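Student: The amino acid sequence is not available; the structure is as follows:
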């Protein structure tokens, strides 16, 4: 019969998630992670595996717990409302916690060592998945007449992701919520509309 772990695995994962969010994958040292989790390194890695495995589990929890606004955005009735909900959700998330601003999915590993390349690729893949979901939603909007015939769903999805990513970087750099809201409104002011539904915020 195995020995029971002497710490709360769920709380430990939440704690190391915040460290990765604040410092990024390579910036988070083993000392940072074990101090946050409140356990020694062997116990931490017994529960979660190595640092890469720990980061991947923290990233999955991040998307599940904190990026729920994106699946919710995809359910909005118009393409413009999809974009507005995504933008506002991102602004709220990236400015909500003063001790870890920005987005873990963007700043986890923007650039890193060769050892961090698998993690960087995992982040790229997760962002690509989000962009694909937006593209599919905008394709449906175009088919429904909510977007004009001239609209390019792939470009719109890439544009929205570029704005979301840029705002995450700006939030990490200390831009205010008000500034980011103004950026979002500027992005929405150029949003194309079709014949199906009136524009709403």
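Tutor: That came in fine, so what should we check first? Model, not experiment: these values are computed from the prediction.

Student: For the rest of this, base every contact and every neighbour count on C-alpha atoms.
Tutor: Will do.

Student: Which residues belonging to stretch 97-106 are considered buried?
Tutor: 100, 101, 102, 103, 104, 105, 106 (16 or more other CA atoms under 10 Å).

Student: what kind of secondary structure is the third one in?
Tutor: Assigned by DSSP: H, G, I helix; E, B strand; the rest coil, the conformation of residue 102 is coil.

Student: ok, it - contacts?
Tutor: Going by CA atoms under 8 Å, 6 or more residues apart in numbering, residue 102 touches 21, 93, 94, 95, 168, 169, 170, 171, 172.

Student: Tell me the spacing between it and residue 9.
Tutor: 25 Å (CA to CA, to the nearest Å).

Student: do the last one as well
Tutor: Summarising the geometry, the distance separating residue 106 from residue 9, computed by CA to CA, is 25 Å.

Student: Next, format the contacts of residue 102 as CSV and append secondary structure, neighbour count and distance to residue 56.
Tutor: Shown next, in CSV, are the contacts of residue 102 (DSSP: H, G, I helix; E, B strand; the rest coil; neighbours: other CA atoms under 10 Å; distance: CA to CA, whole Å):
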residue, secondary structure, neighbour count, distance to residue 56
21, helix, 25, 12
93, helix, 19, 20
94, helix, 24, 20
95, helix, 23, 23
168, helix, 26, 20
169, helix, 18, 21
170, helix, 19, 24
171, helix, 25, 23
172, helix, 19, 21
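
Student: structure B:
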């Protein structure tokens, strides 16, 4: 009796490439606005291939968002590596403003545009996006809490509230970028924010 070894047919596409294409569709249209036809056309695959590789539209979104979010968190952590809290907040906001208006992807932010207004049956998508935004806020809070411990924030400054304020500004910028605000518009807003945030510098 001879044994035979069977192997699955190799996929005729690169998963990272098709995930990037799917990400752009979700980014432009939101989760509910991204039809399967629009997704498969952009990804260059058919529906059976989509289901075989990713399982479902929701699982495709989860994979696409995880890839997107990992890149965003890496960029945020690079900004937060600045030596002072003030410099870290400024780097975070300026990097965010640049990313929100970059020419190589849709304006705005997938975390904000992907599914804030989902119907109840797609509530899981809103939860995924909210969890992603919370993770970024947690990274900010972690950095600012460390600054407080090091005496790099004024006594009594609430690191969590400050992190939430910075996130709210960044998320507001995402909405404005999606509506057509330019990089210069957002950076001018950061200029004002940083003048306001001089209070985060500890007094001598």
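Tutor: Yes, it's here. Since this is a predicted model, take the numbers as computed values, not measurements.

Student: any chance of the buried residues of stretch 97-106 of the first structure in TSV, with distance to residue 63 of the first structure too?
Tutor: Shown next, in TSV, are these (distance: CA to CA, whole Å):
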residue	distance to residue 63 of the first structure
100	15
101	15
102	14
103	10
104	9
105	8
106	12
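
Student: Going by distance to residue 119 of the first structure, which of those wins?
Tutor: Nearest to residue 119 of the first structure among the buried residues of stretch 97-106 of the first structure: residue 105, at 10.5 Å, using CA to CA.

Student: Now do the same for the closest one: its match in the second structure.
Tutor: In the second structure, residue 105 of the first structure lines up with residue 111, judged by TM-score structural alignment.

Student: Surely residue 195 of the first structure touches residue 145?
Tutor: Yes - with contact defined as CA atoms under 8 Å, residue 195 of the first structure reaches residue 145; the gap is 5.6 Å.

Student: Spatially nearest residue to the counterpart of residue 83 of the first structure in the second structure (excluding sequence neighbours)?
Tutor: Taking TM-score structural alignment, the alignment pairs residue 83 of the first structure with residue 89 from the second structure. Residue nearest to residue 89 of the second structure in three dimensions, not counting chain neighbours: residue 80, with 7.0 Å by CA to CA, 6 or more residues apart in numbering.

Student: quick one, what contacts the counterpart of the one you found in the first structure?
Tutor: In the first structure, the residue matched to residue 80 of the second structure (TM-score structural alignment) is residue 74. Under the criterion of CA under 8 Å, 6+ apart, the contact list for residue 74 of the first structure reads 82, 133, 134, 137.

Student: What of residue 34 of the second structure?
Tutor: So residue 34 of the second structure contacts 25, 26 (CA under 8 Å, 6+ apart).

Student: Distance of it relative to residue 152 of the second structure?
Tutor: Counting by CA to CA, the gap from residue 34 of the second structure to residue 152 of the second structure is 45 Å.

Student: Contacts made by whichever strand or helix holds residue 25 of the second structure with the rest, please.
Tutor: Per DSSP states H and E, residue 25 of the second structure falls inside helix 15-33. Under the criterion CA under 8 Å, 6+ apart, residues 34, 38-39, 42-44, 60-61, 63-65, 68, 105-106, 109-110, 113-115, 118, 125 lie in contact with helix 15-33 of the second structure.

Student: what's stretch 13-29 of the second structure aligned against in the first structure?
Tutor: Using TM-score structural alignment, stretch 13-29 of the second structure pairs with 7-23 in the first structure.

Student: isn't residue 57 of the second structure right up against residue 36?
Tutor: Yes - using CA under 8 Å, residue 57 of the second structure is in contact with residue 36, at 7.4 Å.

Student: quick one, which of the two is more surrounded?
Tutor: Taking neighbours as other CA atoms under 10 Å, residue 57 of the second structure and residue 36 compare with residue 57 leading, 17 against 14.

Student: what's the distance between residue 89 of the second structure and residue 133 of the second structure?
Tutor: 16 Å.

Student: picking up where we left off before, can you put the contacts of residue 102 of the first structure in a markdown table and add distance to residue 15 of the first structure?
Tutor: Output for the contacts of residue 102 of the first structure, formatted as a markdown table (distance: CA to CA, whole Å):
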| residue | distance to residue 15 of the first structure |
| --- | --- |
| 21 | 10 |
| 93 | 17 |
| 94 | 18 |
| 95 | 19 |
| 168 | 21 |
| 169 | 22 |
| 170 | 24 |
| 171 | 21 |
| 172 | 19 |
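
Student: Which residue lies nearest the spatial centre of the first structure?
Tutor: The centroid of the first structure falls nearest to residue 105 when counting by CA atoms, centre = their mean (4.5 Å).

Student: measure it to residue 22 of the first structure for me?
Tutor: Taking CA to CA, one finds residue 105 of the first structure at 12 Å from residue 22 of the first structure.

Student: For residue 188 of the first structure, which residues are in contact?
Tutor: When contacts are counted by CA under 8 Å, 6+ apart, residue 188 of the first structure touches 80, 83, 84.

Student: Identify the residue of the second structure aligned to it.
Tutor: Aligned partner of residue 188 of the first structure by TM-score structural alignment: residue 194.

Student: any idea which element that match lies in?
Tutor: Assigned by DSSP H and E, residue 194 of the second structure falls in helix 183-196.

Student: Fine by me, we can end here.
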